[in-house]
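Sequence and predicted structure, then a few things I'm wondering about:
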Amino acid sequence: MSVEIELRAARVRYGPLEALHGVWLPVPAAALTVLLGRNGAGRTTALRALAGAVPLHGGRVVWRGVDVSGLHAYERARRGLCFVPDLRAVYGALTVAENLELAAVDGEFGRALDGYPALRPLLARRAGALSGGERRMLALSRALLSPARVVLVDEPTQGMSPDVAARTYDLLRGLDAAVVIAEQRLPPSLWRGRSPVIVHELRRGSVVFSGEPSELRPPRGPESTPL
């Protein structure tokens, strides 16, 4: 598999604390990449480093062979990178329809409503008044509507019901893009899929495992997702 974007020996610091310790993280163009780890492991920082939301204190971000480490986040977005953070991912003062219109290249957002039909009766509601799961669906609509080559999503199914969460993973895997998601645990639905999934586990700012889901211990119980 060809590499779309990657971190090369990336180091990120927050004040005196180093959050990434020389991380190497290739993101294949034709696979779903999952960053696993507990809070504080560095998975969110890795996404932010790829997106240009935090500066590197060492190493590089390379996109299709070009060093983009010096590009701001908005410049990477213009080149085709979509970053959906876990917080502040929607405009709370705008309506659902207005948020979708901003995300759509041509103003047409029907594909987002096809992916998340529950948003249809909420189009006139302000995004700040939505539930956590509804805000997450609205945030993920950016990825569905964007013609991005790289899609980065931090905890995509937070607050969603199990059915909506499963649909979300299907939607992300169906994107014509290199997709990277950050999760605390590998979603059971990803064990059963046929399309390629690459897993990287981070601990204390370092990658401690890289491989396929089959190389991890499979889950014992049914899929559990926050309601």
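Nice, I can see it. Numbers count the residues shown, from 1 in each chain.

going forward, measure contacts between C-alpha atoms and count neighbours the same way
OK.

For whichever strand or helix holds N99, name the packing helices and strands.
N99 is part of helix 96-103, with elements assigned from DSSP states H and E. On a contact count with 3 or more CA pairs under 8 Å, 6 or more residues apart in numbering; DSSP states H and E, helix 96-103 meets helix 132-145.

and A73, how many residues sit next to it?
21 (other CA atoms under 10 Å).

V207 - nearest residue in space that isn't next to it in sequence?
Leaving aside its sequence neighbours, V207 sits nearest to E201 (CA to CA, 6 or more residues apart in numbering; 5.7 Å).

wouldn't the one you found be in contact with T33 here?
No. E201 is not in contact with T33 according to CA atoms under 8 Å; the separation is 10.7 Å.

Contact partners for the residue nearest to V207?
Neighbour list for E201: 35-37, 207-210 [criterion: CA atoms under 8 Å, 6 or more residues apart in numbering].

rewinding a little: which parts of the very next helix or strand once past the helix holding N99 are buried?
As assigned by DSSP H and E, the chain's next helix or strand after helix 96-103 is helix 110-115. Within helix 110-115, the residues that count as buried by 16 or more other CA atoms under 10 Å are 112-113, 115.

For the chain, which segments count as helices?
Applying DSSP state H to the chain gives helices spanning 43-51, 73-78, 96-103, 110-115, 132-145, 162-173, 188-191.

ok, and here's another one to check against it:
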Amino acid sequence: MALTWASALAMQVRPEPRLLGLAFAGTLFVYTVDRLRDLERDRVTSPRRSAFVERFEPWLRMQVAVAALVALALGLGAGMRVVVVAGTVAVFGLLHRRLKHLLLAKPIYLTAAWAGVVVGMPAAHDPAARHVVWVALIVAGTVTSNVVLSNLRDDEGAAARLGHRRALAVAAINLLPVAALALLGPVAVRPLVLLPLFMAGDGAGFRPSEHYGALAVDGALLAGALGAAGWASAAAT
């Protein structure tokens, strides 16, 4: 939700509350479904999370239903263009369990899915959106490094094949042109430089622990997005 807010401001459109709610509810739906379906594998890589899922499984199933209904209602209220974008992303999200085992597929489709949510939906909702390509490239580049770090923590995909040092190097090097794009781009997109900066800091302090994966990897995206949104909001006043 915070990343959608920051992206909308960078595209110089009003952050639409329905889109923010849709981003939150849709992400909650897909993520919770994945946790419920992938419980067996998660027992190895994330035992604490698996214990939580097992303990609260009935409530999590209820959460899935509520999130789906909320996302559907908000999507329909936002218009058919948004529904098409959100629906496409949802399909990839539900196929996540099958696709993530393909060596190079996970970084590609997860990056595309996140860009679709946080850039595609605001752009589809408001045709007046500006700097769409700039924002999409910055978000996509940052998310790619996020996925590499997440895969390294879970010992999955290409990151596992590369090994610890090479995967960290790939994640770090990838963020350099992303930061350059943000700094050299239009004034409105410059606050997004906080996304690669926070992600770089996250990579520098990488730890192969469950708490790191649960808090630091995605927490860096959240912190960067909140910082960028705050910066953009302050600059607009």
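That came through, no problem. Small disclaimer: the values here were computed from a predicted structure and weren't measured.

With both chains overlaid, what TM-score comes out?
The TM-score (TM-score structural alignment, normalised by the length of the first structure) is 0.29; 111 aligned residues with a CA RMSD of 5.7 Å.

Distance to A182 of the first structure for the buried residues of helix 110-115 of the first structure - can I get that in a markdown table?
Listed next are the buried residues of helix 110-115 of the first structure as a markdown table, based on distance: CA to CA, whole Å:
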| residue | distance to A182 of the first structure |
| --- | --- |
| A112 | 22 |
| L113 | 24 |
| G115 | 21 |
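
now, which of these sits nearest P162 of the first structure?
Lowest distance from P162 of the first structure to the buried residues of helix 110-115 of the first structure (CA to CA) belongs to G115, with 15.1 Å.

Let me know whether that closest one touches L172 as I believe.
No. Shown here, G115 of the first structure and L172 do not form a contact pair, counting by CA under 8 Å, at 10.3 Å.

Common neighbours of those two, please.
Going by CA under 8 Å, 6+ apart, no residue sits against G115 of the first structure while also sitting against L172.

Against T32 of the second structure, how distant is the residue nearest in space to the middle of the second structure?
For the second structure, the residue nearest the mean C-alpha position is W114 (4.7 Å; CA atoms, centre = their mean). Distance, W114 of the second structure to T32 of the second structure, by CA to CA, to the nearest Å: 16 Å.

and what of A225 of the second structure?
Distance from A225 of the second structure to T32 of the second structure, by CA to CA: 22 Å.

The two: who's more crowded?
Using other CA under 10 Å, the more surrounded residue of A225 of the second structure and T32 is A225, with 26 against 19.

Find the helix or strand that the more buried one is a member of.
helix 218-236.

List the buried residues in that helix.
In helix 218-236 of the second structure, counting by 16+ other CA under 10 Å, buried: 218-232.

cool, and stretch 86-99 of the second structure?
Going by neighbour count (16+ other CA under 10 Å), the buried part of stretch 86-99 of the second structure is 86, 89-90, 92-93, 96, 99.

Next step: those restricted to strands.
Applying DSSP state E to these, no entry is found in strands.

Mind putting those into a markdown table with distance to L149 of the second structure?
A markdown table is the format used below for the buried residues of stretch 86-99 of the second structure (distance: CA to CA, whole Å):
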| residue | distance to L149 of the second structure |
| --- | --- |
| A86 | 25 |
| V89 | 22 |
| A90 | 23 |
| F92 | 20 |
| G93 | 19 |
| H96 | 17 |
| L99 | 18 |
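
hang on, isn't A112 of the second structure packed against V139?
No. In this structure, A112 of the second structure is not within contact of V139 by CA under 8 Å, at 9.7 Å.

which of those two has more neighbours?
Counted by other CA under 10 Å, A112 of the second structure and V139 do not tie: V139 has more neighbours, with 27 against 19.

OK, contacts around the more buried one?
Counted by CA under 8 Å, 6+ apart, V139 of the second structure has contacts 114-115, 195.

rewinding a little: looking at the buried residues of stretch 86-99 of the second structure, which is nearest H125 of the second structure?
Nearest to H125 of the second structure among these: A86, at 11.3 Å, using CA to CA.

Is that closest one in contact with A124, as I believe?
No. A86 of the second structure lies out of contact with A124 (CA under 8 Å); the separation is 10.1 Å.

before we move on, the earlier item: who's in contact with the helix or strand containing the residue nearest to the centre of the second structure?
Secondary structure from DSSP H and E places W114 of the second structure in helix 105-115. With contact meaning CA under 8 Å, 6+ apart, helix 105-115 of the second structure is reached by 89, 92-93, 99-100, 136, 139-141, 143-144, 147-148, 157.

which pair in those residues spans the largest distance?
Longest span within these, CA to CA: A136 and G157, 23.7 Å.

ok so, going back, from the buried residues of stretch 86-99 of the second structure, which is closest to F24 of the second structure?
Looking across the buried residues of stretch 86-99 of the second structure and measuring by CA to CA, the closest to F24 of the second structure is A86, at 11.7 Å.

Give me the distance between V180 of the first structure and L145 of the first structure.
For V180 of the first structure, the distance to L145 of the first structure - CA to CA - is 17 Å.

Neighbour count: these two, which is higher?
V180 (26 against 22).

Go ahead and confirm that one touches Y169.
No. Using CA under 8 Å, V180 of the first structure is not in contact with Y169, being 11.4 Å away.

Report how many residues lie close to A204 of the second structure.
For A204 of the second structure, using other CA under 10 Å, the count is 12.

any idea how far it lies from P177 of the second structure?
Distance from A204 of the second structure to P177 of the second structure, by CA to CA: 17 Å.

One more: L99 of the second structure?
According to CA to CA, L99 of the second structure and P177 of the second structure sit 27 Å apart.

What of H211 of the second structure?
Distance of H211 of the second structure to P177 of the second structure, given as CA to CA: 29 Å.

likewise W114 of the second structure?
Taken as CA to CA, the span from W114 of the second structure to P177 of the second structure is 19 Å.

Then L76 of the second structure?
37 Å.

what residues are up against A2 of the second structure?
Here A2 of the second structure is in contact with 20, 222, 225-226, 229 (CA under 8 Å, 6+ apart).
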